[in-house]
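Chemist: Sharing a model prediction with you, sequence too.
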Amino acid sequence: MSSFPDVRPRRLRRSAAIRRLVEENRVAPAELVLPMFVKEGLTEPRPIASMPGVVQHSRESLRKAAAEAVHAGIGGIMLFGVPERKDETGSGGIDPDGILNVAIRDVVAEVGDGTVVMSDVCLDEFTSHGHCGLIAPDGTVDNDATLAAYAEMAVAQADAGAHLLGPSGMMDGQVGVIRRALDAAGHTDAGILAYAVKYASAFYGPFREAVESTLQGDRRTYQQDPANLRDSLREVRLDVAEGADLVMVKPGLPYLDVIAAVRDEVDVPVAAYQISGEYSMVEAAAANGWIDRERAILETLTSIRRAGAQIILTYWAVEAARLLRERY
């Protein structure tokens, strides 16, 4: 007779080899996307103090880093531009010679179809007031006027060669307006990665340093309430109906339940953005010796994958790809 207990789940945990064999969820380098910042006028990379290891790139360093990312085997790059001058309407985001559109051309020229080049369709990096849209006379963000600007911005980015456009401003109707504008301009093959679920989160702080945000007030009238889930699923359904090719949840770790619910709701690929605050918390704790940094990186990514995100935007994309190759 066998001794109690009869069932011993620990048999499948007894060695690293067995654990790898029965692992239920596994992150692949090709599922990771690296967000990258390019700053107009820089001649060398500039460190971002609140995001150790992340920089504002010059055009030259961006091209080099993009090539390194492709060599690492990651799935894509998401580009954000930081202009030298901002104005009320964010005109630098629409200008074909603005820093983001120039950077898209640079990266596409460097890597071609070696990775998926994505770009942020939002005005916040380019407006003097820091909001994601145009400001109405009463001081509110004008949804419909902003849609027209997004349409122009998306076409300019597609003209520059972006493969996926990422509308992140949370304006009502943004996906449909951008889809129609892209099609009318002949960019029927350009895809839309919709920031369908984007919460008004406290975890964006370091990102605002990265893009030198001049935000006045907050974004709670257009980004989503962290308390809500049904509202997020409604947004997702609307974006898919308007033509989104992929949908994204942002942030990642505080919203694992939302990622899981979105995965169950749609039949398009689901992405999640592991944002700056999530990154910086781990880096700060590791710098203080409080956690094992590399294990924490892989654990956080695995949790997002387990929740249902097929694609993960993370500032650790290139390093994580190396760690995953070493692990498997």
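Modeler: Looks like it arrived, so ask away.

Chemist: alpha carbons only for contacts and neighbour counts from here, please
Modeler: Fine.

Chemist: Where does the nearest residue to Met51 once chain neighbours are set aside sit: helix, strand or coil?
Modeler: The shortest distance from Met51 to any non-neighbouring residue, by C-alpha to C-alpha, 6 or more residues apart in numbering, is to Ser280 (5.5 Å). Here Ser280 is recorded as helix under DSSP: H, G, I helix; E, B strand; the rest coil.

Chemist: since we're on Ser280, how many residues are nearby?
Modeler: 21 (other C-alpha atoms under 10 Å).

Chemist: The stretch 51-200 of the chain: strands as residue ranges?
Modeler: Assigned by DSSP state E, counting those that start in this stretch, the strands in the stretch 51-200 of the chain fall at 55-57, 76-82, 116-121, 164-167, 191-198.

Chemist: Need these in TSV (columns: distance to Ile297 and mean neighbour count).
Modeler: Below are those laid out as TSV (distance: least, C-alpha to C-alpha, whole Å; neighbours: other C-alpha atoms under 10 Å):
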stretch	distance to Ile297	mean neighbour count
strand 55-57	19	23
strand 76-82	19	25
strand 116-121	23	26
strand 164-167	25	26
strand 191-198	22	27
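
Chemist: Could you export those strands as CSV, including distance to Leu147?
Modeler: Below are the strands of the stretch 51-200 of the chain laid out as CSV (distance: least, C-alpha to C-alpha, whole Å):
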stretch, distance to Leu147
strand 55-57, 28
strand 76-82, 19
strand 116-121, 11
strand 164-167, 10
strand 191-198, 14
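
Chemist: Which of those strands sits closest to Leu323?
Modeler: Of all the strands of the stretch 51-200 of the chain, strand 76-82 sits nearest to Leu323, with 17.5 Å by C-alpha to C-alpha.

Chemist: which other helices and strands contact that closest one?
Modeler: If you count contacts as 3 or more C-alpha pairs under 8 Å, 6 or more residues apart in numbering; DSSP states H and E, strand 76-82 packs onto strand 32-39, helix 99-111, strand 116-121.

Chemist: And here is the other one:
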Amino acid sequence: MTGRKPFAVGKRHILQSSIFNQTLRDWHGLQSELTSKNLMYPVFIVEDDEAVQPISSMPGISRFGINKLREHLKPIVINGLASILVFGVIEKLPKDDVATNADSKDNPVIKALPKLRSWFPNLTIACDVCLCPYSSHGHCGILHSDGTINNEASLVRISEVALAYAKAGAHIVAPSDMMDGRIGRLKRN
């Protein structure tokens, strides 16, 4: 005997980390096997609810409005799609220096998350967290007046966006910016 107490059957066990979600449990359990369960399907959501916009640089991939998203994803989910990575694309909403619409109520991702959760309750949904699609300057962070990155202000803003996505229904927030200390800041929020 090693001196360890055996796991007591029937005792309450608190699941840690990502173990609350079946897809994430599957990812932890997969060794070196590559299956569709290992992959995340990219989903680009636009403001125009009726839009289907082919992406020429990504053959077979399009940007979708909310009203077209369900019909596009349904057959793929039926065939085994387990997870998606959502990106927001805005064309009409104003862009500004602090990426105000990255987490506004009009953001297409914020609007789509509750619907995606309702339509596909077993689909794991990750959201790209970055300011660049929503900022007037196109950078991933907030800038100082001289054009350099304001890391501290960027961390605050990125964590606000991540929190908004989580509250709207994202299972995973996936920061794609390059700010120093972003993961620690997200975990503290």
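Modeler: On my side now, so go ahead. Fair warning: this is a prediction, and the values are worked out from it, not measured in the lab.

Chemist: Tabulate the helices and strands packed on strand 76-82 of structure 1 (CSV), appending distance to Arg327 of structure 1.
Modeler: Shown next, in CSV, are those (distance: least, C-alpha to C-alpha, whole Å):
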stretch, distance to Arg327 of structure 1
strand 32-39, 16
helix 99-111, 27
strand 116-121, 25
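
Chemist: among the ones you listed, which is nearest Val270 of structure 1?
Modeler: Per C-alpha to C-alpha, nearest to Val270 of structure 1 of these: strand 32-39, 12.4 Å.

Chemist: against structure 2, where does that closest one fall?
Modeler: Structural correspondence for strand 32-39 of structure 1: residues 39-46 of structure 2, per TM-score structural alignment.

Chemist: How far off centre is that stretch?
Modeler: Distance of stretch 39-46 of structure 2 from the chain centroid (C-alpha atoms, centre = their mean, to the nearest Å) equals 9 Å.

Chemist: Then stretch 118-132 of structure 1?
Modeler: Put simply, stretch 118-132 of structure 1 sits 14 Å off its chain's centre (C-alpha atoms, centre = their mean).

Chemist: In structure 2, which residue range corresponds to that stretch?
Modeler: Using TM-score structural alignment, stretch 118-132 of structure 1 lines up with residues 126-140 of structure 2.

Chemist: Could you tell me where stretch 156-174 of structure 2 falls in structure 1?
Modeler: Using TM-score structural alignment, stretch 156-174 of structure 2 corresponds to residues 148-166 of structure 1.

Chemist: Stretch 56-64 of structure 2 too?
Modeler: Under TM-score structural alignment, stretch 56-64 of structure 2 corresponds to residues 49-57 of structure 1.

Chemist: longest helix anywhere in structure 2?
Modeler: Ordering each helix of structure 2 by length in residues (DSSP state H) puts helix 151-168 first.

Chemist: how far does the match of stretch 56-64 of structure 2 stretch from start to finish?
Modeler: 14 Å (C-alpha to C-alpha, to the nearest Å).

Chemist: Residues touching that stretch, excluding its own?
Modeler: The contact list for stretch 49-57 of structure 1 (C-alpha atoms under 8 Å, 6 or more residues apart in numbering) reads 36-39, 42, 44-48, 206, 209-210, 276, 279-280, 283, 315.

Chemist: With stretch 36-46 of structure 2 instead?
Modeler: 23, 26-27, 62-66, 80-91, 108-109, 112.

Chemist: Can you give me the end-to-end span of that stretch?
Modeler: This stretch, stretch 36-46 of structure 2, spans 26 Å end to end (C-alpha to C-alpha).

Chemist: how far out from the middle of the chain is it?
Modeler: Put simply, stretch 36-46 of structure 2 sits 10 Å off its chain's centre (C-alpha atoms, centre = their mean).

Chemist: cool, stretch 25-43 of structure 2 as well?
Modeler: With C-alpha atoms, centre = their mean, you get 16 Å for stretch 25-43 of structure 2.

Chemist: That stretch: end-to-end distance?
Modeler: Using C-alpha to C-alpha, the end-to-end distance of stretch 25-43 of structure 2 comes out at 22 Å.

Chemist: Quick check: buried residues in it?
Modeler: 37, 40-43 (16 or more other C-alpha atoms under 10 Å).

Chemist: ditto for stretch 171-184 of structure 2
Modeler: So stretch 171-184 of structure 2, judged by 16+ other C-alpha under 10 Å, has buried residues 171-175, 177, 179, 182.

Chemist: For the residue nearest the centre of structure 2, which non-adjacent residue is spatially closest?
Modeler: Nearest to the mean C-alpha position of structure 2, by C-alpha atoms, centre = their mean, lies Cys127 at 0.9 Å. Among residues not flanking Cys127 of structure 2 along the chain, Val86 sits closest, at 4.6 Å (C-alpha to C-alpha, 6+ apart).

Chemist: how near is the aligned partner of that neighbour in structure 1 to Glu209 of structure 1?
Modeler: Applying TM-score structural alignment, one finds that Val86 of structure 2 aligns to Leu79 in structure 1. Going from Leu79 of structure 1 to Glu209 of structure 1 by C-alpha to C-alpha gives 16 Å.

Chemist: Over to Val141 of structure 1?
Modeler: Counting by C-alpha to C-alpha, the gap from Val141 of structure 1 to Glu209 of structure 1 is 22 Å.

Chemist: Who has more neighbours out of the two?
Modeler: Each of Val141 of structure 1 and Glu209 has its neighbours counted (other C-alpha under 10 Å); Val141 has more, 19 against 15.

Chemist: Surely Glu239 of structure 1 and Ala194 touch.
Modeler: Quick fix: residue 239 of structure 1 reads Asp, not Glu. Yes. Counting by C-alpha atoms under 8 Å, Asp239 of structure 1 does reach Ala194; the two are 6.9 Å apart.
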